[in-house]
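Q: model this:
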Amino acid sequence: MRKSRPRIAIATCVGYEDLKADDRLLREALAARGAEARSVVWDEEGTSWEDTDLCLVRSTWDYHEEHEQFLAWTREVETAAALHNPADLIAWNSEKTYLRELAEAGVSTVSTVWVERGSAGDIEKILGREGWDEVVVKPVVDLGAKNLQRARAGDGSAQEALATVLARHDAIVQPFLPSLEEQGEISLIYIDGAFSHAVRKRPAEGDFRVQGIWGGTVEPAEAEAEQVEVAQAALAFLDTPPLYARVDLVEDLDGSPALIELELIEPNLYLATHPPAAGALAAAALLRVDVDADRDVLQ
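A: The predicted structure follows:
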């Protein structure tokens, strides 16, 4: 008996029930390869995973608001279906402490000072010790730069920014990089461990945040050899190549490329900027499906 069509769930969030444009491209590519693909809001009650072969985590863009619930959800799904990226990898990547591990392993990352929630966190001492005039402060669990704080030394705003973050989370403090305003970030997208394409993300005039919610724009880009080297070093740290990954790089204070984020949970992969990418991701995803050969064939 022939195998049934693979049954794929594309996890999303409220507001994107019919998926964002990029994920609709993925859904179409999966369907073109014989799969049944549906969108599922990740925290919708009553969802059964028994009729799912593979769940792809895509636009779960509110997971940081219910962090522990989201991680529990990934573990629950994984008991019934294949999950990509896997629950353990998602948990590791969901807190920015992974950047410390990558830096300790020799990956070029943006300089970072770690401050634990509940500590005094004297940011002026941090600035003086590090020689920074301006910083950004981020919670270790965040998405889309929604809770990022930018502050200058000596005007009181830096300590206030740190206190705001520490009220709810551990924090990271990084130097503000002028290159963010001038060049933005370059993102290298990998599918099944292989480089697929790159995009340049630029901030709106007068801003430094490159995300679309802040007016940022995206354009296709060519990755330089040094940038590819940093990206591959970050991915080499992982035990196995993930189904999908986005490596976000910036120009550091010394002009060299540095990792600012390794996105393994729900990154926008900018599939529309590189037409072959949706098909490549769909094909790689289907290789991870173990379809029961005894299932009835759906006509």
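Q: C-alpha only now, for contacts and for neighbours.
A: OK.
Q: can you give me the strands in the stretch 101-250 of the chain?
A: Assigned strands in the stretch 101-250 of the chain, in chain order: 113-115, 134-139, 149-152, 171-175, 185-191, 194-202, 217-221, 244-251 (criterion: DSSP state E, counting those that start in this stretch).
Q: please provide the structure for the following sequence as well, for comparison with the first:
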Amino acid sequence: MDPTRPDSSVLQLAVDLACRAPSLHNSQPWRWKYVDGQLQLLGDHTRLLPATDPTGRQLHISCGAALHHLSVGLLGLRWSADIRYEERAVSPNLLATISFRRDARPRSHDFDMLTAIRRRRTDRRAFGVFEGIDALVECAVDQARELGVSVVALDPLQREGLLEATESTASARRYDPEYQAELHWWAGHSLATGGIPETSLVSGVAGVPIGRTFPSRQNAPPEESGSVDESTVLAFGTPSDARTDWLHCGRALSAVLLEATVRGAATCPLSHVTEVPRSRSVIHRIVPEIGVPQMLLRIGRAPSGTPPVLTARRSVAEVFSPS
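A: Have a look, this model is predicted:
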């Protein structure tokens, strides 16, 4: 067996795990190609949400998260992944090339991270305080730093400032017909292999004022009503705002999400307050130490009741082109 080339079953399983990564409105904006013993990650611009993500920043963050999921999956399968980012001048769609080494020695925690891939889900309900949050935040800061990403947990005063950014975003988009049409298409719509199903939405009184305003879920469970969110909010930022920064941020986000899942915390990424320039500037003002704001993440203790379902994904055959 060629020690630099995983067999097809390993590749398909690794790609399947990578495609469990979170993405804007579960749009899954990625494709994978296996060429000459290397795996290529390409951005699928047919899945770009132009009203929500006109620059493609969230598309790249989503693909960065898929890259990290891929690395975690390969490590659990005893392969190391060497990732090389590709320059935009080479190809606007080719984001990274992955080569392989059969030298990985996974530890028990690596297997915990792998199993977390299939257990992680975005929970948009109000959270309670997670008991081990301090240790989790410390771990998140360290994991992100290794990828050149800054992570800061917002204090109560900064959390109040976040409300201003949220309201600014909502105001800018309330009467934007293209954004609203795009949102209603992807959220609550009956898509077989993408989008956010209605069961993953919450009622309009779910107690998360810093969350994105989604279409309200009909007949939401009664425990959502009157809940107050006590989550910890992490802000992710990068030194600059280039394509590689976006990919780094996605990888860091994935690392923190999976670590939180391993430790039993509930999570919910928040991208809406960094999608509108005015609200993004508010985030920069309240957390200047992170650099360029890229993403926020709520972490907390999941409420009682039925957890969100795992959202559907496109099949490996649809997104992966083997040699």
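Q: now the TM-score, please.
A: Here the superposed chains carry a TM-score of 0.28, computed using TM-score structural alignment, normalised by the length of structure 1; 139 aligned residues with a CA RMSD of 6.2 Å.
Q: any idea how far V165 of structure 1 is from E130 of structure 1?
A: Distance, V165 of structure 1 to E130 of structure 1, using CA to CA, to the nearest Å: 20 Å.
Q: the more surrounded of these two?
A: Counted by other CA atoms under 10 Å, V165 of structure 1 and E130 do not tie: V165 has more neighbours, with 21 against 14.
Q: does that one touch V173 like I think?
A: No. Here V165 of structure 1 lies out of contact with V173, judged by CA atoms under 8 Å, at a distance of 10.4 Å.
Q: need the overlap of contacts for these two.
A: Here V165 of structure 1 and V173 have V137, K138 as joint contacts, going by CA atoms under 8 Å, 6 or more residues apart in numbering.
Q: and the strands of the stretch 101-250 of structure 1 as JSON lines, adding distance to R27 of structure 1?
A: Shown next, in JSON lines, are these (distance: least, CA to CA, whole Å):
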{"stretch": "strand 113-115", "distance to R27 of structure 1": "40"}
{"stretch": "strand 134-139", "distance to R27 of structure 1": "33"}
{"stretch": "strand 149-152", "distance to R27 of structure 1": "36"}
{"stretch": "strand 171-175", "distance to R27 of structure 1": "36"}
{"stretch": "strand 185-191", "distance to R27 of structure 1": "16"}
{"stretch": "strand 194-202", "distance to R27 of structure 1": "18"}
{"stretch": "strand 217-221", "distance to R27 of structure 1": "22"}
{"stretch": "strand 244-251", "distance to R27 of structure 1": "15"}
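Q: quick one, which of the ones you listed gets closest to P276 of structure 1.
A: strand 194-202 (8.7 Å; CA to CA).
Q: for the closest one, packing partners?
A: On a contact count with 3 or more CA pairs under 8 Å, 6 or more residues apart in numbering; DSSP states H and E, strand 194-202 of structure 1 meets strand 185-191, strand 217-221.
Q: for that strand, list every residue counted as buried.
A: Buried residues in strand 194-202 of structure 1, counted by 16 or more other CA atoms under 10 Å: F195, S196, H197, A198, V199, R200, K201, R202.
Q: now do it and strand 244-251, the angle between them.
A: 50 degrees (axes from the mean of the first three to the mean of the last three CA atoms, to 10 degrees).
Q: part of a helix, is R285 of structure 2?
A: Yes. According to DSSP: H, G, I helix; E, B strand; the rest coil, R285 of structure 2 belongs to a helix.
Q: would you mind measuring from it to L183 of structure 2?
A: Between R285 of structure 2 and L183 of structure 2 the computed distance is 28 Å (CA to CA).
Q: just C63 of structure 2 next, same as before
A: Relative to L183 of structure 2, C63 of structure 2 is positioned 20 Å away (CA to CA).
Q: which of the two has more neighbours?
A: More crowded of C63 of structure 2 and L183, by other CA under 10 Å: C63, with 33 against 21.
Q: N93 of structure 1 is in contact with E263, isn't it?
A: Yes. Here N93 of structure 1 reaches E263: they are 7.3 Å apart, a contact under CA under 8 Å.
Q: list residues touching both of the two?
A: Common contact partners of N93 of structure 1 and E263 (CA under 8 Å, 6+ apart): none.
Q: quick one on the thing from earlier: most tightly surrounded among the helices and strands packed on strand 194-202 of structure 1?
A: With neighbours defined as mean count of other CA atoms under 10 Å, those peak in mean count at strand 185-191, which reaches a mean of 26.
Q: next, the angle strand 194-202 makes with that one.
A: Using the same axes, to 10 degrees: strand 185-191 of structure 1 against strand 194-202 is 160 degrees.
Q: ok, and what's touching strand 185-191 of structure 1?
A: 195-202, 210, 221, 223, 228, 231, 242-251, 269, 280-281, 284.
Q: for whatever helix or strand G73 of structure 2 lives in, packing partners?
A: Using DSSP states H and E, G73 of structure 2 falls within helix 57-76. Here helix 57-76 of structure 2 touches helix 8-18, strand 38-43, strand 80-85, helix 108-119, helix 243-262, going by 3+ CA pairs under 8 Å, 6+ apart.
Q: 10 Å instead, please
A: When contacts are defined as 3 or more CA pairs under 10 Å, 6 or more residues apart in numbering; DSSP states H and E, helix 57-76 of structure 2 sits against helix 8-18, strand 30-35, strand 38-43, strand 80-85, strand 94-101, helix 108-119, helix 243-262, strand 292-300.
Q: okay if I get these as JSON lines plus mean neighbour count and distance to Q58 of structure 2?
A: What follows is the helices and strands packed on helix 57-76 of structure 2, written out as JSON lines (neighbours: other CA atoms under 10 Å; distance: least, CA to CA, whole Å):
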{"stretch": "helix 8-18", "mean neighbour count": "19", "distance to Q58 of structure 2": "17"}
{"stretch": "strand 30-35", "mean neighbour count": "19", "distance to Q58 of structure 2": "12"}
{"stretch": "strand 38-43", "mean neighbour count": "22", "distance to Q58 of structure 2": "11"}
{"stretch": "strand 80-85", "mean neighbour count": "17", "distance to Q58 of structure 2": "17"}
{"stretch": "strand 94-101", "mean neighbour count": "20", "distance to Q58 of structure 2": "14"}
{"stretch": "helix 108-119", "mean neighbour count": "17", "distance to Q58 of structure 2": "20"}
{"stretch": "helix 243-262", "mean neighbour count": "25", "distance to Q58 of structure 2": "8"}
{"stretch": "strand 292-300", "mean neighbour count": "25", "distance to Q58 of structure 2": "9"}
